[in-house]
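Q: sharing a model prediction with you, sequence too.
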Amino acid sequence: MTETRPHVLIVDDDPDIRRPLARFLEQHGFRTALAANGRELDAALGASHPDLIVLDVMMPGEDGLSICRRLRDRGGPPVLLLTARSDEIDRILGLELGADDYLPKPFNPRELVARVKAILRRAEALPRRRRQEAGVVRFDRWQFDLAQPELHGEDGETVALSSGEHALLVAFVVRAGLTLTRDQLLDLTRGREAQLFDRSIDNQVSRLRRKIEPDAQRPRLILTRWGSGYVFAAELTWLA
């Protein structure tokens, strides 16, 4: 029989946190796997495909922020960060690096379960990617390596992208042709707390248009669907 319970990977170097947390999640209908560090996380990802990762920020060796960054770069599953209550900068950095939510320690396990369920509901509601978030694509006059925050033009021009512009373009490219609402774009680019750090998705789209459109006042690559959101309408050629 196919296992249908959501699968959560818990990554924390403290066994007194990860083991009781695994038991609590299992009591509430989840499957769990455990990892104590980045190396064990990579091994776990090689053996299974978790629906969500609960990731501690402060770990020996590779820390949670570095892990979060590379998970985001390769299109990994949603991430819930566990942070020290006083480390506000870690929470902000984590969200900027692509975490979907955070929970300060110490926390109530019931709140963690509620946040896990909320993240999974949002992930389920998002349009499915047409491609993985990796590779090199050509569109219009640009060549774009999805892992790099820059565009290369046919004339040799290189255009740098901010972290927000890069995340937005990746979201558009891997879901080209699909209409994405503003809320969906917030979830795809910055996660639950995005509104605290972005003035608006509309401003991000405007900035990106100014960099990639031949005429930003008459866009033909990123189209507005009034009352719905935006759609990336460029014709794509995947090179890798």
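A: Here it is on my side, so go on.

Q: alpha carbons only for contacts and neighbour counts from here, please
A: OK.

Q: following the longest helix along the chain, which helix or strand comes up?
A: Ranked by number of residues, the top helix in the chain under DSSP state H is helix 109-125. For helix 109-125, the succeeding helix or strand toward the C-terminus, using DSSP states H and E, is strand 136-139.

Q: that next one: what's the following helix or strand?
A: Next along the chain after strand 136-139, taking DSSP H and E as the criterion, comes strand 142-145.

Q: check it against this one:
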Amino acid sequence: MTQSAKTILVVEDEPSLAIVLCEYLAQAGFQTHIIANGLDVIGWVKKHNPDLLILDLMLPNRDGLDIYRELRTFSQVPVVMATARVDEIDRLLGLELGADDYICKPYSPREVVARIKNVLRRTVEVTAQHGLRINDEQMKATFDGNELTLTPAEFRLLSFFNQHSGQVFNRDQLMQKIYADHRLVTDRTIDSHIKNLRKKLQDAAPDNEYIKSIYGVGYRFTL
């Protein structure tokens, strides 16, 4: 894929800032679209499937955190969160939301472009390793061209793991990612999903162990 094929959605209600940033992104070969109203974001993402979002936290009519949480119920598109307060970034990290990067305003558009390239590069590298391909829109995953037969919960689990390769997550965190409706399930349910997904990955690549148990903590997925 070329950079020119990638679309960046800039969710920002300061017109001058959004326009300048989009000019820098266009110079770097990206396509851009600006949304200023928080209520318009989810529908646009579902319709156009952008390659990355720059998501401001303070938006008219809907908070950026609410948008991010709903976004993660149906998509793993990379998100760079923007805030005007440094201490807000610390709070976001404490919430373990899993955003791909954070930037503090006022920021350098040139630096933002560099960060976006880095995030997209990481995303491509993670997805391309060992032949794993994930299509969130169609909820399909293939390994070396062979489709993996996954339940919806297993697919959401693999998609989340794939976006956060190398990170350790406990059962509660994984539960929230698998079940967006916050239903009550036991640790055994999560363990069962992990066991089944691990077996299907090992069937596709017998010489590798992609999901590892971290004693007393949870699980880590590594490609």
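A: Looks like it arrived, so ask away. Computed from a predicted structure; not experimentally measured.

Q: report the TM-score for the pair.
A: The TM-score (TM-score structural alignment, normalised by the length of the second structure) is 0.62; 176 aligned residues with a CA RMSD of 3.8 Å.

Q: check contacts around the residue nearest the centre of the second structure.
A: Taking CA atoms, centre = their mean as the criterion, residue 76 is the residue nearest the geometric centre of the second structure, at 3.6 Å. Shown in contact with residue 76 of the second structure (CA atoms under 8 Å, 6 or more residues apart in numbering): 136, 159, 160, 163.

Q: and residue 117 of the second structure, what's its match in the first structure?
A: Alignment note (TM-score structural alignment): residue 117 of the second structure maps to residue 117 of the first structure.

Q: for residue 28 of the second structure, same thing?
A: With TM-score structural alignment as the criterion, residue 28 of the second structure matches residue 28.

Q: could you report the neighbour count for its match?
A: By other CA atoms under 10 Å, the residues close to residue 28 of the first structure number 12.

Q: among the contacts of residue 76 of the second structure, who's most crowded?
A: residue 159 (23 neighbours).

Q: just confirm that residue contacts residue 137, I think it does.
A: No - the pair residue 159 of the second structure / residue 137 is not scored as a contact, 11.2 Å apart, by CA atoms under 8 Å.

Q: buried set for stretch 84-93 of the first structure?
A: Using 16 or more other CA atoms under 10 Å as the test for burial, stretch 84-93 of the first structure gives 84, 90, 91, 92.

Q: elements contacting the helix or strand that contains the last one?
A: Yep, that's residue 92 of the first structure we're talking about. For residue 92 of the first structure, the element it lies in under DSSP H and E is helix 88-96. Applying 3 or more CA pairs under 8 Å, 6 or more residues apart in numbering; DSSP states H and E, we find helix 88-96 of the first structure packed against helix 64-73, strand 79-84, strand 101-105.

Q: now the angle from the shortest one to strand 79-84?
A: Think strand 101-105 of the first structure. Orientation note: strand 101-105 of the first structure sits at an angle of 30 degrees relative to strand 79-84 (axes from the mean of the first three to the mean of the last three CA atoms, to 10 degrees).

Q: also the longest one?
A: Angle, helix 64-73 of the first structure to strand 79-84, by the same axes, to 10 degrees: 170 degrees.

Q: tell me which residues in helix 64-73 of the first structure are buried?
A: Here helix 64-73 of the first structure shows 64, 65, 67, 68, 69, 71, 72, 73 as buried, counting by 16+ other CA under 10 Å.

Q: that one: average distance to aligned residues in the second structure?
A: Its matched residues in the second structure lie on average 0.7 Å from helix 64-73 of the first structure after superposition (mean CA distance after the TM-score superposition for the first structure).

Q: and if you look at the shortest one?
A: Between strand 101-105 of the first structure and its aligned partner residues in the second structure, the average distance after superposition works out to 1.2 Å, using mean CA distance after the TM-score superposition for the first structure.

Q: orientation of that strand relative to helix 109-125 in degrees?
A: Using the same axes, to 10 degrees: strand 101-105 of the first structure against helix 109-125 is 170 degrees.

Q: if we go by neighbour counts, what in strand 101-105 of the first structure is buried?
A: 101, 102, 103, 104.

Q: do stretch 43-60 of the first structure as well
A: For stretch 43-60 of the first structure, by 16+ other CA under 10 Å, it's 44, 50, 51, 52, 53, 54, 55, 56, 57, 58, 59.

Q: now do stretch 123-143 of the second structure
A: By 16+ other CA under 10 Å, the buried positions in stretch 123-143 of the second structure come out as 123, 126, 127, 132, 133, 134, 136, 140, 141, 143.
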